[in-house]
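Q: Predicted coordinates and the sequence they were generated for:
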Amino acid sequence: MKVLLKGARVLDPSRGLDGILDVLIDGERITLIGEDIKAEDAKVIDLSGLLVVPGLVDMHVHLRDPGLEYKEDIESGAKSAAAGGFTAIACMPNTVPPVDNAAMVSYIASKAERVGLSRVFPIGCISKGREGRELAEMGEMAMAGAVAFSDDGNCVSDASLMRRALMYAGDFGKVVIDHCEDPTLSAGGVMNEGYVSTLLGLPGIPRSAEEVMVARDVILAKETGAPVHIAHVSTKGSVEIIRRAKAEGIPVTCEVAPHHLVLTEDAVMGYNTNAKVNPPLRTEEDVEALIEGLKDGTIDAIVSDHAPHSMDEKDVEFDKAAFGISGLETSLGLVLTFLVGAGKLSLEEVVEKMSANPARILKIEGGALKEGALADITVIDLKKKWAVESAKFFSKGKNTPFEGWELKGKAVMTMVGGRIVYSEKQY
């Protein structure tokens, strides 16, 4: 079936494309982009006044499936992703049991294919059981479809194991994604170590817990020549370390989550467990450094770090509450409102860091609007004002610190392989 998207502003920073254009889709792929395209046999969708961009890619999502489906499952997570404008997501392996073998990778891939919404790319464990003792079977998982390796939620504390992981993953053309947190420094901490933690009487997690491991991973990447990706960077020091590494040509990339760009540790005041996240919310100085890192290219990607939990796991004492924010459906709106809307990042920079760059890091198809490319497309209404209502989330996770926030800019249609998988209007 042919579909003709008419009259939208078509933006693809990877090609320097920005104009009022039409997009013709035949089956799963784009066949033509241009002005005033005629196609009598195509279904025409008028997108005048809207923005068409390459499908958004979120390379850091927790789907909780298998084993923790009460928090989220592949179907609810894929629905949430589509509603957030994401045509592709990569899911972390901290499930029960962990995704540390080819059978588990195949389970996720096959279930996601049956669901048929946003594309779901499995990430395999670095170590067996995510225990940090013995390497998992990376080669077998790569062959089964794993796009990267991570023990996310746990740091690979053993430097020797991390070194071998980088070398093996590099041999298979895959990137290692590390959750940088020295457990001897962060042990028992529940929020950023500083004035607010002291005021609230809560044990803190120092910046050094992250930065020590970032520095170590950079050194190992330099020595092995294998790429490493630093997950959810949260501190000024981490940004500075990565900036220097990139200047030296070391193969390191990194990401940041919207909550680390728009919130500080002050959000924890009142013992707000929905603001409890790992790494923790930091200070205004750190937020400014993260935004500067996005602007100068030090930080490659913006990710949701979608971490859904049941409310029973959040509606408890702060030190007992689970870490994490349900972020797939708020990420784009937060970035458009508080970064683009505030003049801190350009629209082109945001699209690049939420589409082309994650696809490039994971080496998956996507991130571009061009003839022959997959018709994975996100349609955005930059003028749409909306309020965050977690009760309306497609995700099972309603844990958000942004409840009631007024945002401007929203994905209103998501297409995967030429199929509309989410739309706020009937076409």
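A: In hand now; what should we look at?

Q: only C-alpha atoms for contact and neighbour calcs from this point on.
A: Will do.

Q: List the buried residues of stretch 173-191.
A: Buried residues in stretch 173-191, counted by 16 or more other CA atoms under 10 Å: 174-183, 185-186, 189-191.

Q: End to end on it, go ahead and measure it.
A: 36 Å (CA to CA, to the nearest Å).

Q: Distance of Arg29 relative to Gly324?
A: 36 Å.

Q: quick one: which of these two has more around it?
A: Gly324 (24 against 20; other CA atoms under 10 Å).

Q: Surely the more buried one and Ser304 touch.
A: No: using CA atoms under 8 Å, Gly324 is not in contact with Ser304, being 10.5 Å away.

Q: Span of stretch 19-33 from start to end?
A: Terminal-residue distance, stretch 19-33 (CA to CA): 11 Å.

Q: one more structure, for comparison:
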Amino acid sequence: MNILIKSATIIDPKSDFHNTIQDILIEKGQITKIDSSIKNPKNYQEIILENLHISQGWFDSSVSFGEPGFEERETIKNGLKTAASSGFTAVAVNANTNPVIDTNSDIAFLKSKAQNHAVTLLPIGALTISSKGTDMAELFDMGTAGAVAFYDYHKPISNPNLMKIALQYASNFNGLVCSFPQENKIAGHGVMNEHITSTKLGLKGIPALAEELQVARDLFLLEYTGGKLHIATISTAKSVELIREAKSKKLDVTCSVAVHNLYFTDEALGDFNTHFKVLPPLRTQTDVDALIEAVKDGTIDMVTTDHNPIDVEQKKVEFDRADYGTIGLESAFGALQNCFTTKKTIDILTRGKSRFGLENTPINVGNTANMTLFNPDAKSKFTRDRIISKSKNAIFENETLKGIVYGIVANNQLVLNP
């Protein structure tokens, strides 16, 4: 791939050209020249786009596709296409498939399905066999095959001794153990946040306590065992406080938050729209404010789309019976820009890579080209006809979002949106 990108504003604090407008010459997937004006004697394809900005390629730490087993929700091929069109050059893919990704051959399958694609697929192996929470899966073998972390997606480990052993065992090979922060016995049959809105709607609530007890337990276990822990998708102000305290103790813990938990509150469920049924549930404005502040100060290490396609048969039902989950890749950039400045949004979308074994590739001469192309100022309504995902369960449907993605340059490929 040989291209010449014209008049692009570079947003990359690690680049020598941060905050400047430059031409960028890319030959065979490598940045060979950056200058204010570059001629094109070899007649390479020129990329000229309105208000073009570029940054390092974006990363998402929690994406679900469905294949194998739930191809009606999403396939790996279309999922990676969706990720590319949304500006992501790498995605960590969860193990919530059928069968569950819990062996080295399963990891090899995912990697083989993603070969030769512009987007890098990072497989997450299940922490326990079949994600049943009973017996630890083959963590070392999966790590050897390419698993970047171990996580039973949306399934908390109820047995504290199992979590203790997993942290101890994975530390032998620097493995990253992930935990879903919910104590199911407290959550019970709740379907949304336990608060005033749940009482008004007559829906059973999930108390913030259900999350905070699990976070506190896991942090105590981490302090005892050592190892590396990632707490996925926290949603309460108290969880932020607990993790902030743990970091002050120098514990090796990171955490993420789903972008919709930064944007909506539980009041959005007023009309029983099942698109808003997510896990962890949407919380209160107090929680949202604390989460946003924690993203800004770095207590929350990364923001994820928590992209989870659900087919219409599991969503277009009574609220109590609907599955949890929303797609989020395609709306993430615009939603974040409604909450943060452009520079902060790009920081959010590019951090967290090293935790999952990815290297940052600054936009400098000599480096491999791994970048996202976007216009931060354009506004548009996120409508159903714009959704590339096979499933259409979009929590941001009909929201006015700020910024559009033009495409990506990664793995010696150029992907541009029509």
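A: All right, it came through fine. Note that the structure is predicted; figures quoted are calculated from it, not measured.

Q: And the TM-score between them?
A: After superposition, the two chains reach a TM-score (TM-score structural alignment, normalised by the length of structure 2) of 0.95; 416 aligned residues with a CA RMSD of 1.6 Å.

Q: Identify those among the buried residues of stretch 173-191 of structure 1 that sit within helices.
A: 183, 185-186 (DSSP state H).

Q: Going by distance to Gly84 of structure 1, which of these wins?
A: Ser186 (32.1 Å; CA to CA).

Q: Skip the chain neighbours and tell me the closest residue to that closest one.
A: In this structure, Ser186 of structure 1 finds its nearest non-sequential neighbour in Ile205, 4.9 Å apart by CA to CA, 6 or more residues apart in numbering.

Q: State the number of residues packed around that neighbour.
A: Ile205 of structure 1 has 26 nearby residues by other CA under 10 Å.

Q: Equivalent analysis for His117 of structure 2, please.
A: 18.

Q: Remind me which helix or strand Gly170 of structure 1 belongs to.
A: helix 159-171 (DSSP states H and E).

Q: In stretch 305-313 of structure 1, which residues are buried?
A: Quick answer for stretch 305-313 of structure 1 (16+ other CA under 10 Å): 305-309, 311.

Q: Output those in a markdown table; the columns should cover secondary structure.
A: Formatted as a markdown table, the buried residues of stretch 305-313 of structure 1 follow (DSSP: H, G, I helix; E, B strand; the rest coil):
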| residue | secondary structure |
| --- | --- |
| Asp305 | coil |
| His306 | strand |
| Ala307 | coil |
| Pro308 | coil |
| His309 | coil |
| Met311 | helix |
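
Q: Correct me if wrong: Arg73 of structure 2 contacts His307.
A: No: the pair Arg73 of structure 2 / His307 is not scored as a contact, 11.5 Å apart, by CA under 8 Å.

Q: How about Ala369 of structure 2, nearest residue that isn't a chain neighbour?
A: Gln30 (5.3 Å).

Q: Could you check how far the one you found is from Tyr151 of structure 2?
A: With CA to CA as the criterion, Gln30 of structure 2 and Tyr151 of structure 2 are 34 Å apart.

Q: before we move on, what about Gly325 of structure 2?
A: In terms of CA to CA, Gly325 of structure 2 sits 17 Å off from Tyr151 of structure 2.

Q: picking that back up, the helix holding Gly170 of structure 1 vs structure 2, average offset?
A: Compared with structure 2 after fitting, helix 159-171 of structure 1 has a mean deviation of 1.8 Å; criterion: mean CA distance after the TM-score superposition for structure 1.

Q: which parts of that helix are buried?
A: Applying 16+ other CA under 10 Å to helix 159-171 of structure 1 flags 161-163, 165-170 as buried.

Q: Just put the residues you listed in JSON lines and tack on distance to Asp266 of structure 1.
A: Formatted as JSON lines, those follow (distance: CA to CA, whole Å):
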{"residue": "Leu161", "distance to Asp266 of structure 1": "37"}
{"residue": "Met162", "distance to Asp266 of structure 1": "34"}
{"residue": "Arg163", "distance to Asp266 of structure 1": "37"}
{"residue": "Ala165", "distance to Asp266 of structure 1": "37"}
{"residue": "Leu166", "distance to Asp266 of structure 1": "37"}
{"residue": "Met167", "distance to Asp266 of structure 1": "41"}
{"residue": "Tyr168", "distance to Asp266 of structure 1": "42"}
{"residue": "Ala169", "distance to Asp266 of structure 1": "39"}
{"residue": "Gly170", "distance to Asp266 of structure 1": "40"}
